[in-house]
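A.B. asks: Predicted model and sequence follow; I will ask about them next.
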Amino acid sequence: MSIDHENIGIIAGGGQFPLLFIDAAHKAGRKVMVIAHKGETDERVASAADDVCWVKLGQLGKVISWFKAKGVGETVFLGAITKTKIFRDVMPDLKALTLWNKIDSKQDDAILRAVATALEKENIAVRESTMYLQHLLFPEGVLSKKKPSKEQRRDIEFGWQHARAIGRLDIGQCVVVRNCTVVAVEAIEGTDAAIRRGGKLAREKAVVVKVKKPGQDFRFDLPATGVITIQTLAEVKGAVLAVEAGQALIFDREEMMRAADRAGIVVVGVTENPDGTLTY
């Protein structure tokens, strides 16, 4: 294999993250080779890429051989894959099946780390997902017009500790809280589904806390928020979205904040200090 150092690969899921990366990479003088997942990746990603290969979830051997043919020596994981599809829509080839059988835990981090290791054994380095896109990291402080009340701050602090705990177990990245009671924990269904479930139980004024997992690998699966997160919270008359600053992604920030202010939702970027206290 001859590596073309102008070429960078993307293993793309859904959402706009791959599109934003392609634009930034092109501005940096790179050509972008995209592995697109059928039923997940936006067609616009394929149109924006310099070349594209459509695969089904689990076709790891095809990914590796195509990247090698295109001279790709480094890649990034970008965009979401609907996690429930691992129970119904995976079409593993021999390479993926061999890898799958070696993984003791089938949780997110374990799977992604195993795939990254397999790629790197083939001399395809896996880079941080924020490469070229540092400006998308969630900022610290109150982003909304409305500020958190004393009671909401207490819920944020309570939820923070519980979100950290589920992160250590690689279950999910967010919890939904009301009056210092956890009403929902994110698992395989994703953040929006957890917000809907927790919001219905809370009835109103739910506080959503979303943090990175301890030891989060910046190469994949960073927490992400956007307009849809706010719309979902508004549907259940939720009150607060608190996200770990510098460790999560924020998409369409201006539109997101307009939606939050219309709904009267507090949005804050939170930093955990070495002594465990929170700043925002």
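C.D. replies: That came through fine. Treat the numbers as computed from the prediction; the structure is a model and nothing was measured. Numbering: from 1, shown residues only.

A.B. asks: Please make it C-alpha for all contacts and neighbour counts, starting now.
C.D. replies: Fine.

A.B. asks: So which elements touch the helix of greatest length in the chain?
C.D. replies: The residue-count maximum for a helix in the chain (DSSP state H) belongs to helix 150-168. For helix 150-168, the elements it packs on are strand 174-177, strand 207-210, judged by 3 or more Cα pairs under 8 Å, 6 or more residues apart in numbering; DSSP states H and E.

A.B. asks: other SSEs contacting the last one?
C.D. replies: This means strand 207-210. helix 150-168, strand 174-177, strand 240-244.

A.B. asks: swap the cut-off to 10 Å and go again
C.D. replies: If you count contacts as 3 or more Cα pairs under 10 Å, 6 or more residues apart in numbering; DSSP states H and E, strand 207-210 packs onto helix 150-168, strand 174-177, strand 182-185, helix 191-202, helix 227-235, strand 240-244, strand 266-272.

A.B. asks: Buried deepest among the ones you listed, which one?
C.D. replies: strand 174-177 (a mean of 30; mean count of other Cα atoms under 10 Å).

A.B. asks: Centre of the chain to that one, how far?
C.D. replies: Between the centre of strand 174-177 and the centre of its chain there are 16 Å (Cα atoms, centre = their mean, to the nearest Å).

A.B. asks: And here is the other one:
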Amino acid sequence: MAKQVAEHRHASDGQRIGLIAGNGRFPIIFADNAKRLGYSVSAVAHEGETDPELARHVDHIHWIKIGQFGKLIEALKGDGVQRAVMLGGIKKTHIFSTVRPDFRALALAAKLIHLKDDDILRRVAEEIEQEGIQICESTFGLEGILVEEGTLTRREPSKKEWEDIRYGWDVGKQIGALDIGQCVVVKDRVIVAVEAVEGTDGAIRRGGELAHGGAVVVKRCKPQQDLRFDLPAVGPRTIEVMESVKASVLALEAGRGILLDRDDTIAKANRAGIAIIGMT
């Protein structure tokens, strides 16, 4: 492993990677890993969304307001970025209240036929790539934090929980195909919550309260998922929310789900008696 990292570091010396950062821990974890591999990281961060701590983990950072698309491209090009990743989300509720689109963002919006997440992100990526900046898959440089198949915690799901997992897995695929969300909450083969604009934690909290304990949380990719952005990601905060509503199982998609702060996340789950599994 050390040899592999050294070879990767040598190959990437002097290279710069752009980071278009949303909220959560994902951008910080990516920046730390990219620098460990020898990359210089230039970040474009969103005010009110991106954790200010990111500034201490990157070589350059540019702060923009949501919707300042022209400024985003100018920042990346000004830093000589030729490859970039898009990591972390933007709260959909903020889109309705805080977006101040510039001329370029308005021009992009006019081209969209459907205002769905994937449509918007694909068009954003296309516009950036037209400027000579390649958008890489979200898993770029993140070997070791993808969810693997099987049970990751000490506790295995019960037979009853497995029934809820499989039911939620099938329903999750259907809501994903409709571009609604990536997460469903199940209890006794009843869908008690579907992720919408409130995000995963909000859906877990709402579903867990309705279930009165023992809820199963299933989070998976949409069938049409573009691997360049918005891969399902969970971390310690997810487990904390599950514990607060006495949810019992978290099922994630193996090979395509992201486990942030892995050791801390699994340790919290073990202490709370929550099972985490990777599904295919």
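C.D. replies: Perfect, thanks for sending it. A quick note: this is a predicted structure, and the numbers were derived from the prediction, not measured.

A.B. asks: Give me the TM-score for this pair.
C.D. replies: Once the chains are overlaid, their TM-score stands at 0.92 when taken by TM-score structural alignment, normalised by the length of the first structure; 268 aligned residues with a Cα RMSD of 1.4 Å.

A.B. asks: In the second structure, what residue corresponds to A234 of the first structure?
C.D. replies: In the second structure, the residue equivalent to A234 of the first structure is E243, according to TM-score structural alignment.

A.B. asks: ah, wrong one, I meant E43 of the first structure
C.D. replies: In the second structure, the residue paired with E43 of the first structure is P52, using TM-score structural alignment.

A.B. asks: contacting residues around the match of A234 of the first structure?
C.D. replies: When contacts are counted by Cα atoms under 10 Å, 6 or more residues apart in numbering, E243 of the second structure touches R205, G208, G213, R237, K268, A269, R271, A272, G273, I274.

A.B. asks: circling back to that earlier point, what does the longest helix of the first structure correspond to over in the second structure?
C.D. replies: Taking TM-score structural alignment as the measure, the second structure aligns residues 159-177 with helix 150-168 of the first structure.

A.B. asks: what's the mean gap between that stretch and the aligned bit of the first structure?
C.D. replies: Relative to the matching residues in the first structure, stretch 159-177 of the second structure has an average distance of 0.6 Å after the fit, by mean Cα distance after the TM-score superposition for the first structure.

A.B. asks: Just want to check the distance between A69 of the first structure and G190 of the first structure.
C.D. replies: Going from A69 of the first structure to G190 of the first structure by Cα to Cα, to the nearest Å gives 35 Å.

A.B. asks: Neighbour count: these two, which is higher?
C.D. replies: Neighbours per residue, other Cα atoms under 10 Å: of A69 of the first structure and G190, the larger number sits with G190, 17 against 11.

A.B. asks: how about the aligned partner of the more buried one in the second structure, what does it touch?
C.D. replies: With TM-score structural alignment as the criterion, the equivalent of G190 of the first structure in the second structure is G199. Neighbour list for G199 of the second structure: G89, I90, K91, K92, T93, G181, Q182, C183 [criterion: Cα under 10 Å, 6+ apart].

A.B. asks: Please repeat the previous calculation with a cut-off of 8 Å.
C.D. replies: Residues near G199 of the second structure by Cα atoms under 8 Å, 6 or more residues apart in numbering: K91.

A.B. asks: Sketch out the strands for the stretch 51-200 of the first structure, chain order is fine.
C.D. replies: Assigned by DSSP state E, counting those that start in this stretch, the strands in the stretch 51-200 of the first structure fall at 51-55, 74-78, 125-126, 141-142, 174-177, 182-185.

A.B. asks: need these in TSV with distance to L278 of the first structure, can you?
C.D. replies: Formatted as TSV, the strands of the stretch 51-200 of the first structure follow (distance: least, Cα to Cα, whole Å):
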stretch	distance to L278 of the first structure
strand 51-55	43
strand 74-78	29
strand 125-126	32
strand 141-142	11
strand 174-177	16
strand 182-185	19
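
A.B. asks: who wins for proximity to W160 of the first structure among these?
C.D. replies: Set against W160 of the first structure and scored by Cα to Cα, the strands of the stretch 51-200 of the first structure come closest in strand 174-177, at 8.2 Å.

A.B. asks: Name the surrounding residues that touch that closest one.
C.D. replies: With contact meaning Cα under 8 Å, 6+ apart, strand 174-177 of the first structure is reached by 155, 159, 162-163, 182-186, 191, 194-195, 198-199, 202, 206-211.

A.B. asks: Same question for stretch 247-260 of the first structure.
C.D. replies: Judged by Cα under 8 Å, 6+ apart, the contacts made with stretch 247-260 of the first structure from elsewhere in the structure are 136-138, 143-144, 211-212, 222-227, 230-231, 266-267.

A.B. asks: Could you do stretch 130-146 of the second structure as well?
C.D. replies: Contacts made with stretch 130-146 of the second structure from outside it, assessed by Cα under 8 Å, 6+ apart, are listed as 30, 33-34, 37, 73, 81-87, 125, 128-129, 227-231, 254-260, 262.

A.B. asks: Show me just the buried residues among those residues.
C.D. replies: The neighbour-count test (16 or more other Cα atoms under 10 Å) applied to those identifies 30, 33-34, 37, 73, 81-87, 125, 128-129, 228-231, 254, 256-260, 262 as buried.

A.B. asks: Among these, name the ones in helices.
C.D. replies: F30, N33, A34, I73, A125, I128, E129, R262.

A.B. asks: Quick one: these as a markdown table, columns for distance to E137 of the second structure too.
C.D. replies: Formatted as a markdown table, the entries for these read as follows, by distance: Cα to Cα, whole Å:
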| residue | distance to E137 of the second structure |
| --- | --- |
| F30 | 12 |
| N33 | 15 |
| A34 | 14 |
| I73 | 18 |
| A125 | 11 |
| I128 | 14 |
| E129 | 13 |
| R262 | 20 |
